[in-house]
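>>> Prediction below, plus the sequence it came from.
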Amino acid sequence: MHIYLYLYRIVFLTGMLLGCSQAKSQNSYTGEDGYRTWLRYELVDNQQLLQAYKNQIQQVHLNTNSPTMQAVEEELLRGLTGLLGTKVESSLKLNPNGTLVLGTPENSPLIASLNFNEKLEQLGTEGFLIEEKNVEGHQCIVIAANTDLGVLYGTFHFLRMLQTQQNISDLELISVPQCKLRLANHWDNLDRSVERGYAGRSLWEWGTLPEYAHPRYTDYARISASVGINGVAINNVNADARFITTQFLKKIAMLADIFRPYGVKVYLAINYSSPVTLGGLKTADPLAPEVIAWWEKKTDEIYSQIPDFGGFLVKADSEGQPGPKTYGRNHAEGANMLADVIKPFGGIVIWRAFVYGERQADRVREAYDEFVPLDGKFADNVVLQIKNGPLDFMPREPFSPLFGALPHTNTMIEFQVTQEYLGNANHLLYKGRMFKESLDADTYAKGKGTTVGKVLSGEAYDYPISGMTAVVNPGTDRNWTRHPFVQSSWFAFGRLAWDYNLDAEQLAEQWIRQTFSNNETVVETIKKIMFLSDEAGVNYREPLGLTHIGTGIHYGPAPWSNRSKRFHQADDYGIGFDRSENGSNAVEQYFPPLNEIYNDIDRVPEKYLLWFHHVSWNHQMKSGRTLWEELVHKYYDGVKAVRQMQQEWNTLEGRIDEQRFSHVKALLEIQEKDAVIWRNSCVLYFQTFSQKPIPPGLEKPEFDLEYYKQLEHRIYISE
């Protein structure tokens, strides 16, 4: 292992032990800047439970014979010292009063002696079991797995149980990830800017790598592993070819060394024209022998630097990015060339299905029309990365019809944790339920019950590779994500990638208890805020299926812009994009009965009404209101919910740390002002078409439409 990892561990262990006694005497509210995310490991404040924990965990038994097992020991020492408020010894002798035993049959004779064979067969390479067990006459808690990495995942799960103050008596649980790939996509650039980042500069300090390994890299790996993320694409999909030059591969290799003990593989987004840009070739045609030879040489170089390199992530023939179509080849031909080159090394090609140009009047049709005819033509180490919806991370979209429509092509979903269309890092919005809305959606691909989650896990089709990824936004801001609550979506994504059946409310509660407090009032109040936030964020922006109403930087409203007009299509008759059989017929891309439901203006869920239909302002809604009245009420409901979030948050003063309380309070003030601007801009603009009054009882906009149009140019400025 690299010497910098050893030095970091020495510094960590020394600092942890020196700081333990100081931490116990400090108020737990002190210095809460969010850096520790959900790995705070604060002293358990339930005295009865604390004593029970101390009785059950008086020492730790494990062999630190690998970098991953060393990481296990460090995490346990860090976590148990903080949670129990006392030093816990690591020893190879059993303590008769309470020992935590960790390991695999290969690295622990004790584990090998416990006859877990049948259970271990269920765990694969990443799963784990946690069980209370009699070991040589002593009652112990055992964390066992087939691999060191499984033990690490089990360790984080066990520490999460302590942090959320669960009963650890009579434990008997097994946990196995449902998706093979659980990735984070960083849209980081060489100049350390981050596309859709909003939280400072890129984490990767290219100027000091590989000589200096910032301790933050290890903490990033810890955070990732704690929720089961096992891979990271470290650079922007709008890729700079220089990321795969010899100079940068040496830097990236250092990151891979740091991530490796935590089971996090490195992936690289590549520019498809690299043979031309870097190699001086005249073509990047995937079938040209010289192009294949160039990629073979480059791939060999990559694996010589990073032996466990995960693979290539490719954005091709989309938004101006180069791709195989430039040379008359299709996506399968383009992906398969790279797949053949990387396969001998065990690598994969992740090919993004986000493609659009000007070829179709309805952009949401394009990915399906492009890729379904290619089903079965991709190599078995290619996986298509498909955005959760058919458009572009909108506040709300129906699921992409590609899920379930590719039975012979490896498939993974792409979510967005960073809030590109949802207030950047200024607005509080928990995405757990939004992720679940996609994962729980029934595709009907193999009959009722074929959910998107089952497609991604390989239950619906026998995919060799499948999984989930999310575009994340951690940067150099001290708390990683700028808005403290963006962390909640990061946490929820990782946990759902491990087990898509988990409940969004349960995940919210876990995050709150680890991040803020186990106090029931605090937990219930913050959970209420989080569960107001997602629907509020949709309602004051783009309710009832509206999309792309924002400015060019995707922050403030601009329903008057030409791009927005193409999507909302408001006119004197009504509003909405007609994707029925009488319009673009995007409904035909869904399996029955969804195609019939979405095609019927009276049966389509109202949350998708304007996504699939151009609807009269006078259309009768389920509430009894007209469409115009319902639309206006949705906008006003969004603002009302944000104001309720403010009121709830204010009740937490004195119950949580002052630093984060004040930070979120200020951000909620910004969010309320922005929500009003969104509401007023959209209502006043759409009113120019409906020619109908704002319903009685609702506050009137403070300014006229021209004022709000000017705001687009005055205050919504990208960083």
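Structure's in. What do you need? Residues are numbered from 1 along each chain as shown.
>>> contacts, neighbours, all on C-alpha from now
Will do.
>>> Tell me which residue lies nearest the centroid of the protein.
In the chain, the residue lying closest to the centroid (CA atoms, centre = their mean) is Ala470, at 3.7 Å.
>>> quick one, what contacts that residue?
Going by CA atoms under 8 Å, 6 or more residues apart in numbering, Ala470 touches Leu183, Ala184, Asn185, Glu414, Phe415, Gln416, Val417, Phe493.
>>> what about the helices in the stretch 1-150 of the chain?
Counting by DSSP state H, counting those that start in this stretch, the stretch 1-150 of the chain has helices at residues 3-25, 47-56, 67-84, 109-112, 117-120, 148-163.
>>> Now tabulate those helices in TSV and tack on mean neighbour count and distance to Gly638.
As requested, the helices of the stretch 1-150 of the chain are arranged in TSV below (neighbours: other CA atoms under 10 Å; distance: least, CA to CA, whole Å):
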stretch	mean neighbour count	distance to Gly638
helix 3-25	13	42
helix 47-56	15	41
helix 67-84	21	39
helix 109-112	17	54
helix 117-120	13	49
helix 148-163	24	34
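>>> Tabulate those in JSON lines, adding columns for distance to Ser318.
What follows is the helices of the stretch 1-150 of the chain, written out as JSON lines (distance: least, CA to CA, whole Å):
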{"stretch": "helix 3-25", "distance to Ser318": "40"}
{"stretch": "helix 47-56", "distance to Ser318": "54"}
{"stretch": "helix 67-84", "distance to Ser318": "39"}
{"stretch": "helix 109-112", "distance to Ser318": "51"}
{"stretch": "helix 117-120", "distance to Ser318": "44"}
{"stretch": "helix 148-163", "distance to Ser318": "37"}
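>>> ok, structure two:
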Amino acid sequence: MKSKFLFVFISFILLNSASFATDPLSSDGDDGYKLWLKYEPLTDASVKAEYLKYAAFIGLSGKGEIAQSAGQELQKGLKSLLGKNVSVTNSSGNKTGGIVLKLEPAAANNQQQEAYRIQLSAGNIVVSSESESGILYGTFALLRHIQMQRSVKSLSQTSSPKVRYRMLNHWDNPDGSIERGYAGSSLWKWYELPECVDPRYEDYARANASLGINGTVLNNVNASARFMSQEYILKVAAIANVMRRYGIRTYLSVYFAAPKTLGGLSTSDPLDPKVRAWWADKVAQIYKEIPDFGGFLVKANSEGEPGPQDYGRTHADGANMLAEAFKPFEGIVIWRAFVYKADPNADRFKAAYEEFVPLDGKFDPKVIVQVKNGPIDFQPREPFSPMFGNMPKTPLGMEFQITQEYLGFATHAVYEAPIFKECLDSDTYVNGEGATVAKVVDGSLHGYARTLMAGVANTGNARNWTGHPLAQANWYAFGRLSWDHQLSSEEIAREWTELTLTRNQKACAHIVGLMLRSREIYVDYNTPLGLSRPWMGVHFAPEPWQNKGSRPDWTAVYYHRADSVGLGFDRTATGSNALAQYQPPVQAQWIDPDKTPLSYLLWFHHVGWDKKLSTGRTLWEELCTRFYTGADSVRWMQQQWELAKSNLDPQVYTDVAQRLKVQHREAVWWRDSWVLYLQTFAKKPIPTAFEPPKQTLEEVKQSVKVYLIR
């Protein structure tokens, strides 16, 4: 969400991140820079002995730069893991006792070309694929297997991506700031490019390739036309030259009005021949410098951004104009569905569906419509967007948010894989049971030829990339799920923990347990029972009383609708009827407040304060219980982290331990803000099991005011 407060808070956000930053020059510990590619020496002697039997040579059959990257990565990994220098040869011949990276004949299917197979064959470990990218992904999978000290005997595996376009969306600006960035400034040093290419770009590319991510959008969806200038195209080309070596295509967000603001035309009407010609020339100009350019990401007619509706045209008209410009090239157009009008009588929940579903079948085949996982805006918990399953003729891509916009910035530990999985595993019931959101996104439900999963990046120039060390797990989880959405949250958490923090199984169990519970704990003290709270501000301070905005849906009270009767947004037929946008079996899950799962109760119903819930408590009692137990559970998170201390790098341990202290303080802040505010409507005492807040509501409001003026 675009915020008028962005520049007011950017200095605070940078200070917030810097206060936990580690100085690599004064530290002998783990500063987090290597992410999950640490390649620490194997400590299991028997496993090490197994792999030393295959460390005689690295046989590389591919001659391209991606294959060369694979060979170099394997050489680097083996040297660190096994303590042995292994030479790379372009021909393994009949030799045995090595690792062979084998390029096989390519198939027609792009996704299948990226698949890889790892097996023991003719006395060698063989990583094979139909493409150099597949060899690279297989190489990283092999290194992951070795890092986790898994036996050679369990090595055999075949894997292929479920989704074709797997990418990060960076909301980075030309001035180095990041919208919704909580880990320092932008990675991209625009003022130094193209002459100075930061070595960090390559480490970023390596990290993404290790997860199977094959695309990156470099700039903010609230885009600057500057990126369409020749000056910036050359800067982007310098970054693309690095990404290309790791199979990653570079994309750009575009400003729809660029033909006017940059091109000097009198209009940006997508049906105007001069505008169409301008975009065609611009795309050709880009491809001259970046031959493997990925395409455009577009935010249009949303939150004040210009778009085709400014000229009486549709989203399809705008998207198709850009798609036409890409006809001579491989690139695609990704058109965001995050749109909503300033209608005081409307339900923002319904907006994207109402604008896009009537356009199904009218988009060019090169267009993918990118849909947020939920219908509002990256809330700690949302039902899946009703668009999924309702546009069978239009490829719908998934947009997840990795950066913690509504999840505590860089001071709260919230593992996001359960959020991603909750959405992907949801059943749309289109054409019957089993039509999950994942099957929409991977194309198997409707036969989409082009499929996409995007994650709004949480990376910045902080030494550890993500500010909070545990937030690295969210980048990792997104990448792994974009490759294979059938992986479980627990499996991914365990992988990341072993690769990044510790191989000790007892310590790992404590950390994985903390991660798996962290999302529910956050929801309990932040937005329990289906509350939501987006508003036009910093997106973090607890301000449920906020009721002033330039439009109703930029206030907090619009979403929770607290009054003397109860709490929650009625989205049934007696309210906004947003529930009607889902298939009947989905509606049946949520239409009756007595049967609606408590996690979604207030999303769909305005519930009375004295309403008895399935827990046996009234709504007011249940809310208090959730707020208090959620805040108290951060203490449990601290205990779990403490139990792993002896098996953690001291620097990482201290960093996270300090942040957990902040998280507990802020969780209490959230708890008190909600409880004291809602109590003014419920007119009920806090249950005797819980200690009343030490501050009054006015004192809490004052603390928020202080926060907001930093």
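Happy to help now that I have it. Computed from a predicted structure; not experimentally measured.
>>> TM-score of the superposed pair?
TM-score of the superposed chains, computed with TM-score structural alignment, normalised by the length of structure 2, equals 0.93; 675 aligned residues with a CA RMSD of 1.6 Å.
>>> still on that earlier bit, in structure 2, which of the contacts of Ala470 of structure 1 remain in contact?
Compared against structure 2 with both residues aligned by TM-score structural alignment, their matches' CA atoms under 8 Å, the contacts of Ala470 of structure 1 retain Leu183, Ala184, Asn185, Glu414, Phe415, Gln416, Val417, Phe493.
>>> can you confirm the second one is in a helix?
No - according to DSSP: H, G, I helix; E, B strand; the rest coil, the state of Ala184 of structure 1 is strand, so it is not within a helix.
>>> ok, how many other residues are close to it?
Look at Ala184 of structure 1: counted by other CA atoms under 10 Å, it has 29 neighbours.
>>> First-to-last residue distance for stretch 115-131 of structure 2?
Counting by CA to CA, to the nearest Å, you get 8 Å between the two ends of stretch 115-131 of structure 2.
>>> hang on, I meant stretch 460-480 of structure 2
For stretch 460-480 of structure 2, the end-to-end distance is 20 Å (CA to CA).
>>> what range in structure 1 matches it?
Alignment of stretch 460-480 of structure 2 against structure 1: residues 475-495, by TM-score structural alignment.
>>> next one: stretch 520-530 of structure 2
Aligned by TM-score structural alignment, stretch 520-530 of structure 2 falls on residues 535-545 of structure 1.
>>> what's in contact with the matching stretch?
Outside stretch 535-545 of structure 1, the residues within contact range by CA under 8 Å, 6+ apart are 395-397, 422, 429, 549, 557, 576, 606-612, 631, 634-639, 641-642, 675-676, 678-679.
>>> ok, so of the kept ones among the contacts of Ala470 of structure 1, who is nearest Phe591 of structure 1?
Ranked by distance to Phe591 of structure 1 (CA to CA), those are led by Glu414 at 21.2 Å.
>>> Do a quick rundown of the strands in the stretch 351-500 of structure 2.
Using DSSP state E, counting those that start in this stretch, the strands found in the stretch 351-500 of structure 2 span residues 367-372, 396-401, 452-456.
>>> Now distance to Ser186 of structure 2 too, for those strands, in a markdown table please.
What follows is the strands of the stretch 351-500 of structure 2, written out as a markdown table (distance: least, CA to CA, whole Å):
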| stretch | distance to Ser186 of structure 2 |
| --- | --- |
| strand 367-372 | 23 |
| strand 396-401 | 17 |
| strand 452-456 | 13 |
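>>> what's the closest of the ones you listed to Tyr251 of structure 2?
Closest to Tyr251 of structure 2 of the strands of the stretch 351-500 of structure 2, according to CA to CA: strand 452-456, at 12.0 Å.
>>> how big's the offset between that closest one and structure 1?
Taking mean CA distance after the TM-score superposition for structure 1, the mean distance separating strand 452-456 of structure 2 from the aligned residues in structure 1 is 0.7 Å.
>>> I'd assumed Met337 of structure 1 was in a strand, is it?
No - Met337 of structure 1: not assigned to a strand; according to three-state DSSP it is helix.
>>> how about it, what's its match in structure 2?
By TM-score structural alignment, Met337 of structure 1 lines up with Met321.
>>> I'd like to know how many residues surround the nearest residue to that match once chain neighbours are set aside.
The spatially closest residue to Met321 of structure 2, leaving aside those adjacent along the chain, is Pro270, at 5.9 Å (CA to CA, 6 or more residues apart in numbering). A count of neighbours around Pro270 of structure 2, defined by other CA under 10 Å, yields 27.
>>> list the contacts for the aligned partner of Pro270 of structure 2 in structure 1?
By TM-score structural alignment, Pro270 of structure 2 lines up with Pro286 in structure 1. Shown in contact with Pro286 of structure 1 (CA under 8 Å, 6+ apart): Ile292, Pro324, Arg329, Glu333, Gly334, Met337.
>>> Pick out the most distant pair among those residues.
Between any two of the contacts of Pro286 of structure 1, the greatest separation by CA to CA is 14.2 Å, found for Ile292 and Arg329.
>>> Who wins on neighbours among the contacts of Pro286 of structure 1?
Of the contacts of Pro286 of structure 1, with other CA under 10 Å as the count, Gly334 tops at 23 neighbours.
>>> Which neighbouring residues are in contact with that residue, exactly?
Pro286, Gly323, Pro324.
>>> Dump the residues you listed into CSV; add secondary structure and distance to Pro210 of structure 1 as well.
Putting the contacts of Gly334 of structure 1 into CSV (DSSP: H, G, I helix; E, B strand; the rest coil; distance: CA to CA, whole Å) gives the following:
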residue, secondary structure, distance to Pro210 of structure 1
Pro286, coil, 33
Gly323, coil, 31
Pro324, helix, 34
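>>> and the gap between the counterpart of Pro174 of structure 2 in structure 1 and Ala256 of structure 1?
The equivalent of Pro174 of structure 2 in structure 1 is Leu190 (alignment by TM-score structural alignment). As judged by CA to CA, Leu190 of structure 1 and Ala256 of structure 1 stand 17 Å apart.
>>> Good, we can wrap up now.
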